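1. can't give you the sequence, but here's the structure:
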């Protein structure tokens, strides 16, 4: 939501998509989500820029391996830095910019088959809650965007929002988002 409020043209695009696809529907339902590519792109881009956890769970190499020219010896604990991977210029054009359009007409998904985007890990250790998490985030965001107009508290302008992250075991906004919902015509 913070990225949408920080980027009003993208918020408008998602609202227009919701209005066009759902017209007078009061609630966005799970079956509606497949018709909302801009919403899905916004969620993917948000998870790329702001992963829930900046590091995946620790891994351990079972044998010596070579990865991208580096030797990973057997047994040391390995942490995969998803935050850094998501900002790597070899993987992403303008990696620090919020550009959901990079996921439109793309086959990059949440399942970790493309290792430049692994918000839920990959392979045998992929998050078992992936499907539930994506559905719940998608439904929640779709409904609050569809039902409300949003403004920032205290007269803050979108360009003045502090978008810094606060690092820890999980990644959070450094400054909490203060937004005011206003009932829209769809609410």
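-> On my side now, so go ahead. What you are looking at is a predicted structure, and each value in this text was computed from that prediction instead of being measured. Numbers count the residues shown, from 1 in each chain.
2. all contacts plus neighbour counts: C-alpha atoms, from now on.
-> OK.
3. quick check: longest helix of this protein.
-> Of all segments of type helix in the chain, defined using DSSP state H, the longest is helix 130-147.
4. So for that one, what gets flagged as buried?
-> By neighbour count with 16 or more other CA atoms under 10 Å, helix 130-147 contains the buried residues 138-139, 141-147.
5. Return the member of these nearest to residue 59.
-> Residue 59 has its nearest neighbour among these in residue 138, at 29.5 Å by CA to CA.
6. surely that closest one meets residue 42?
-> No - Residue 138 sits out of contact with residue 42 when judged by CA atoms under 8 Å, with a separation of 9.6 Å.
7. can I assume residue 11 is in contact with residue 18?
-> No - at 10.6 Å, residue 11 and residue 18 do not qualify as touching, with contact defined as CA under 8 Å.
8. here's the one I want to compare it with:
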């Protein structure tokens, strides 16, 4: 049985729904309070402003997404299998949480194709830390080419963001097939080559 949801967590989920449906500019604190079934004053017990609730709701969403994918990828042992699992789970999570995908499409500055893969408050996403570990481990084992890890992470992040935001209008099977083909090309390109 999971842990009980806190009052703040309930507010963050309500905020996430509102921001994903209306966007930052059109969402009001009244909208969030109504969705959470609390008074506007209750929001001020937890947050100082709309901007703060937005930042925390985004970080909450990214943290849930991050935890989900990393937990599942941890089960794989081979670095390249771990990378495949991580990518697939990141993508699968969005299918189960359309509010996050809507938010990313509605607020493209949250997830620019090129830019840092960090939380709103700063700090690398756990998936970035895991990617570093996967690539370093693969290089050490000889299963991954010796290459600039930070550069690879930026490229992988840009490709992933392109699929999340850029291909949102494709039908799901077509988008999933395209993502799987891209993943195969990426993993093949990362593999170490024999002499």
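-> All right, it came through fine. As the structure is a computational prediction, the values presented were derived from the model and not from experiment.
9. Now the TM-score, please.
-> Here the TM-score of the superposed chains, computed with TM-score structural alignment, normalised by the length of structure 1 as the reference length, equals 0.30; 95 aligned residues with a CA RMSD of 5.2 Å.
10. and after the longest helix of structure 1, which helix or strand comes next?
-> Downstream of helix 130-147 of structure 1, the first helix or strand assigned by DSSP states H and E is strand 148-152.
11. Let me see the ranges of the helices in structure 2.
-> In structure 2, the segments counted as helices under DSSP H are 7-26, 29-36, 40-46, 50-73, 79-96, 98-106, 126-141, 149-161, 172-190.
12. Now tabulate the ones you listed in a markdown table and tack on mean neighbour count.
-> A markdown table is the format used below for those (neighbours: other CA atoms under 10 Å):
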| stretch | mean neighbour count |
| --- | --- |
| helix 7-26 | 18 |
| helix 29-36 | 18 |
| helix 40-46 | 14 |
| helix 50-73 | 18 |
| helix 79-96 | 18 |
| helix 98-106 | 19 |
| helix 126-141 | 18 |
| helix 149-161 | 17 |
| helix 172-190 | 14 |
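13. for residue 35 of structure 2, what are its contacts?
-> For residue 35 of structure 2, the contact set (CA atoms under 8 Å, 6 or more residues apart in numbering) comprises 14, 18.
14. Now with 7 Å, please.
-> The contact partners of residue 35 of structure 2, by CA atoms under 7 Å, 6 or more residues apart in numbering, come to residue 14.
15. Of residue 11 and residue 18 of structure 1, which one has the most company?
-> Applying other CA atoms under 10 Å to residue 11 of structure 1 and residue 18 shows that residue 18 carries more neighbours, namely 25 against 21.
16. now residue 133 of structure 2: how far from residue 82 of structure 2?
-> Taking CA to CA, to the nearest Å as the measure, residue 133 of structure 2 falls 10 Å from residue 82 of structure 2.
17. for residue 60 of structure 2, same thing?
-> 24 Å.
18. same check, this time on residue 31 of structure 2
-> Shown here: residue 31 of structure 2 relative to residue 82 of structure 2, a distance of 40 Å by CA to CA.
19. Same question for residue 16 of structure 2.
-> Noted for residue 16 of structure 2: a distance of 29 Å to residue 82 of structure 2, by CA to CA.
20. Check residue 137 of structure 2 too.
-> In this structure, residue 137 of structure 2 lies at 11 Å from residue 82 of structure 2, with CA to CA as the measure.
21. Against residue 55 of structure 2, how distant is residue 16 of structure 2?
-> To residue 55 of structure 2, residue 16 of structure 2 is 10 Å away according to CA to CA.
22. Hmm, I typed the wrong one, I wanted residue 178 of structure 2.
-> With the distance defined as CA to CA, residue 178 of structure 2 ends up 31 Å from residue 55 of structure 2.
23. before we move on, what about residue 10 of structure 2?
-> Noted for residue 10 of structure 2: a distance of 15 Å to residue 55 of structure 2, by CA to CA.
24. Also residue 63 of structure 2?
-> Using CA to CA, one gets 12 Å for the distance from residue 63 of structure 2 to residue 55 of structure 2.
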